[in-house]
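In: please work out how this folds:
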Amino acid sequence: MSILVPLLLTLLVRSGCHTATLLHTSIFLKESIRLLDELLEAKVPCDKMNVTNVFAGDKQDNDLETLCKATTVTWEGRSCHRHLEGIHLNLLSLLRRKSRVYKAPCPVPGGSTTSLGDFLLDLRRALHRLVKGQSLK
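Out: Predicted coordinates:
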């Protein structure tokens, strides 16, 4: 009976940490979506700029790898609009919380490109999907 109380306390603390981590993840994702919405509404002149299309291809990347690559693209385009720096920082924070494997800047292979505007739309869709599933693994 005496071991039951510490065990229950440990389980309670761990579940609280998991809930806090999910809450932080959700906040970073939602804030990034809000910034993307504002950026897409602003119609910045550099939205036609070519960037690497990290969402193209055979979709073998996991969510964290894709976010890591998106972090690199947002860093490279940050001079376009101040919101891109905020999005970059949010994605970087998510990576640091969720992965010890992926460290930004992630290498982004050359090849397929897209406009910055289309990249931002794809990123917003990906973040919406992650918010719904909370599946950053």
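In: hey, let's count contacts and neighbours off CA atoms from now on
Out: Fine.
In: the helices in this protein, which residues?
Out: In the chain, the segments counted as helices under DSSP state H are 4-42, 63-76, 82-98, 116-133.
In: next, the second sequence, to be compared with the first:
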Amino acid sequence: MVQVQVLLTFLMLSACLGDVVTPRVHALRTNMLKESIRLLDQLQQMEVSCNKMNVTNIFEDYKRGNNMETLCKAATIAQEGQSCHRYLEGVYHNLLSLVWGRRARHKPCPVAAGSTTSLKNFLKELHQVLQEEYKSSK
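Out: Alright, predicted model coming up:
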């Protein structure tokens, strides 16, 4: 009987802690999405020569609903473009945090060679994906 009471107490405490942590994690995720969208807005306003730089088109076969893998691959491309745009460093770190959370694995996903697109088009597509992710997180 004592074991059942201890187990019930543990389960109740676990449930309570989950309620406290979940809103904080959700708010952090929402803030990262908003910040990334803001940075991408600024990046898209800038005209620089490396906007024409070719990057792998990870959005070519993009399927809605599998955003974590896409965001992880986008982090890889953002990392590659950091020398072009300093704001891409913030986007890169936000994408990794969105994908890996507090585990913050520091390696983005590998991106297989394939068709390419301009960095400018990549940023536009990423902006749209992040906006969709933000809308669905509300």
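In: fetch the TM-score of the aligned pair.
Out: The pair, once superposed, lands on a TM-score of 0.84 when counted by TM-score structural alignment, normalised by the length of structure 1; 134 aligned residues with a Cα RMSD of 2.8 Å.
In: how about Arg125 of structure 1, what's its match in structure 2?
Out: Aligned counterpart of Arg125 of structure 1 in structure 2: Gln128 (TM-score structural alignment).
In: count of residues packed around its match?
Out: The tally of other residues near Gln128 of structure 2 (other Cα atoms under 10 Å) stands at 14.
In: the helices of structure 1: which one's closest to Asn50 of structure 1?
Out: Taking Cα to Cα as the criterion, Asn50 of structure 1 comes closest to helix 116-133 out of the helices of structure 1, the separation being 6.0 Å.
In: give me the most central residue, structure 1.
Out: What sits nearest the mean C-alpha location of structure 1, by Cα atoms, centre = their mean, is Leu91, with 3.9 Å.
In: now do the contacts for that one.
Out: In this structure, Leu91 of structure 1 makes contact with Phe28, Leu29, Ser32, Leu67, Cys68, Ala70, Thr71, judged by Cα atoms under 8 Å, 6 or more residues apart in numbering.
In: burial check on the residue mapped onto Ser32 of structure 1 from structure 2, number of neighbours?
Out: Ser32 of structure 1 maps onto Ser36 in structure 2, with residues paired by TM-score structural alignment. Taking other Cα under 10 Å as the neighbour definition, Ser36 of structure 2 ends up with a count of 24.
In: you'd agree Ser36 of structure 2 is up against Leu88?
Out: No: using Cα atoms under 8 Å, Ser36 of structure 2 and Leu88 do not qualify as a contacting pair, with a distance of 9.1 Å.
In: if we can go back for a sec, what's the match for the residue nearest to the centre of structure 1 in structure 2?
Out: Checking with TM-score structural alignment, Leu91 of structure 1 has Leu95 as its match.
In: and for Gly77 of structure 1?
Out: When the two structures are superposed using TM-score structural alignment, Gly77 of structure 1 falls opposite Gly81 in structure 2.
In: now that match: how far from Ser118 of structure 2?
Out: As judged by Cα to Cα, to the nearest Å, Gly81 of structure 2 and Ser118 of structure 2 stand 11 Å apart.
In: more neighbours: which of those two?
Out: Remark: of Gly81 of structure 2 and Ser118, Gly81 carries more neighbours, 21 against 16, as counted by other Cα under 10 Å.
In: distance check, that one against Asn121 of structure 2.
Out: When distances are taken as Cα to Cα, Gly81 of structure 2 and Asn121 of structure 2 turn out to be 13 Å apart.
In: can you give me the neighbour number for Gly117 of structure 1?
Out: 20.
In: that one touches Asn50, doesn't it?
Out: No: counting by Cα under 8 Å, Asn50 is not a contact partner of Gly117 of structure 1; they are 9.1 Å apart.
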